[in-house]
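1. predicted model and sequence below, questions to follow.
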Amino acid sequence: MDSFDKGWFVLQTYSGYENKVKENLLQRAQTYDMLENILRVEIPTQTVQVEKKGEMKEIEENRFPGYVLVEMVMTDDAWFVVRNTPNVTGFVGSHGNRSKPTPLLEEEIRAILASMGQSVQEFSLDVRVGDTVRIIDGAFSGYEGKVSEIDNNKVKMIISMFGNDTVAEVNMSQIAEL
């Protein structure tokens, strides 16, 4: 059975092959018609100063040698294409025995991408405090509630659960306007 969990996953690669893995993965996504499942491939880098021949130079180096980040919808087919990409040795967070990996936490990927000057996908919903919205994904899927706070891509809202008002915190991607 396919799992449709979208998230950022960490691939293990042979050190020094990160760029080749990125190139191969993007090519395979196109070849296997997986562009809607394999969304982004990133290699976290940082600028460092090194001394070469008595001069200080700035160079880009991998922050995590041997690792590549991929944003994907974790379907069986996408998982197969990614894990069988040349020079990919596995997923971080997979417990072996053909188990699917765990995605990075939103805070982790946000911090990594921010350090590279990039961002996690922003959402363009026109939602304000006081609006009523429907939760379309996650544990509270199907509930409607009133937005009480918006912070970045996180939304706190009041939902009625078992006859009591409860505060639910969800990602912007998990709600839809009514």
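-> The structure has been received and is ready for your questions.
2. switch to C-alpha atoms for all contacts and neighbour counts from now on
-> Will do.
3. the longest helix along the chain: what's the following helix or strand?
-> The longest helix of the chain (DSSP state H) is helix 18-31. With elements assigned by DSSP states H and E, the helix or strand that comes after helix 18-31 is strand 38-42.
4. please compare the first structure with the one that follows:
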Amino acid sequence: MSEAKWYVVHTYSGYENKVKANIDKTIENRHLEDQILEVRVPMEDVVEMKNGVQKATQKKMFPGYVLIHMVMNDDTWYVVRNTRGVTGFVGPGSKPVPLTDAEMAPLGIKRENIVVDYEIGDNVQVIAGAWADTVGVVQAINMAKGSLTINVELFGRETPVEISFAEVKKM
């Protein structure tokens, strides 16, 4: 089995999230979890001024495109290519070309395996993002997404929050 790489799929404009949902459903139905590892619609945080009010929103970094981390073979190519809303892979002719590490770096998606020293039940402090300076207990670790689910106290209740590895430090 060859190594999984990131590929770019062109979609109808505005169909990015629908294509992601359709591919995720197909992965589940056909049991391709070991071949199609992740489907992403890269988003970026943007601060807009509307009517004199600042509003933080998320916008698609690449409208009309979806990133897929997959092992390229005839089955996975067929599944992705024949998903409703997909117009094709990015690459010359019909041959998909994987993204290089240099192309993936600005997207914040790293290829190397991340080794974390967190375990379920550890106390961690959030050092960045909306939950900065909050202390929580690790409930789950998601290596594929590079995130932890921690319980934080919100309005007097324990609430689960998903936070990336880069935003926390062990206490």
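-> Perfect, thanks for sending it. For clarity, every value in this text was computed on a predicted model and none was experimentally measured.
5. still on that earlier bit, the longest helix of structure 1 against structure 2, how far on average?
-> Compared with structure 2 after fitting, helix 18-31 of structure 1 deviates on average by 0.7 Å (mean CA distance after the TM-score superposition for structure 1).
6. that helix vs strand 38-42, what angle?
-> Angle, helix 18-31 of structure 1 to strand 38-42, by axes from the mean of the first three to the mean of the last three CA atoms, to 10 degrees: 170 degrees.
7. packing partners of helix 18-31 of structure 1?
-> Judged by 3 or more CA pairs under 8 Å, 6 or more residues apart in numbering; DSSP states H and E, helix 18-31 of structure 1 is in contact with strand 38-42, strand 67-74, helix 76-83.
8. which of those sits most buried?
-> For the helices and strands packed on helix 18-31 of structure 1, the largest average neighbour count (mean count of other CA atoms under 10 Å) is found in strand 67-74, namely a mean of 23.
9. just the angle between that strand and strand 38-42, please?
-> Going by the same axes, to 10 degrees, strand 67-74 of structure 1 makes 170 degrees with strand 38-42.
10. mean per-residue distance, strand 67-74 of structure 1 to structure 2?
-> So strand 67-74 of structure 1 averages 0.3 Å relative to structure 2 (mean CA distance after the TM-score superposition for structure 1).
11. residues in contact with that strand?
-> 2-13, 15, 18, 21-22, 36-44, 78 (CA atoms under 8 Å, 6 or more residues apart in numbering).
12. 7 Å instead, please
-> 3-13, 18, 37-43 (CA atoms under 7 Å, 6 or more residues apart in numbering).
13. go on, stretch 90-108 of structure 2?
-> So stretch 90-108 of structure 2 is in contact with 5-10, 89, 110, going by CA under 7 Å, 6+ apart.
14. which one of those is nearest Ala56 of structure 2?
-> Lys110 (25.5 Å; CA to CA).
15. the closest one corresponds to which position in structure 1?
-> Aligned by TM-score structural alignment, Lys110 of structure 2 pairs with Ser119 of structure 1.
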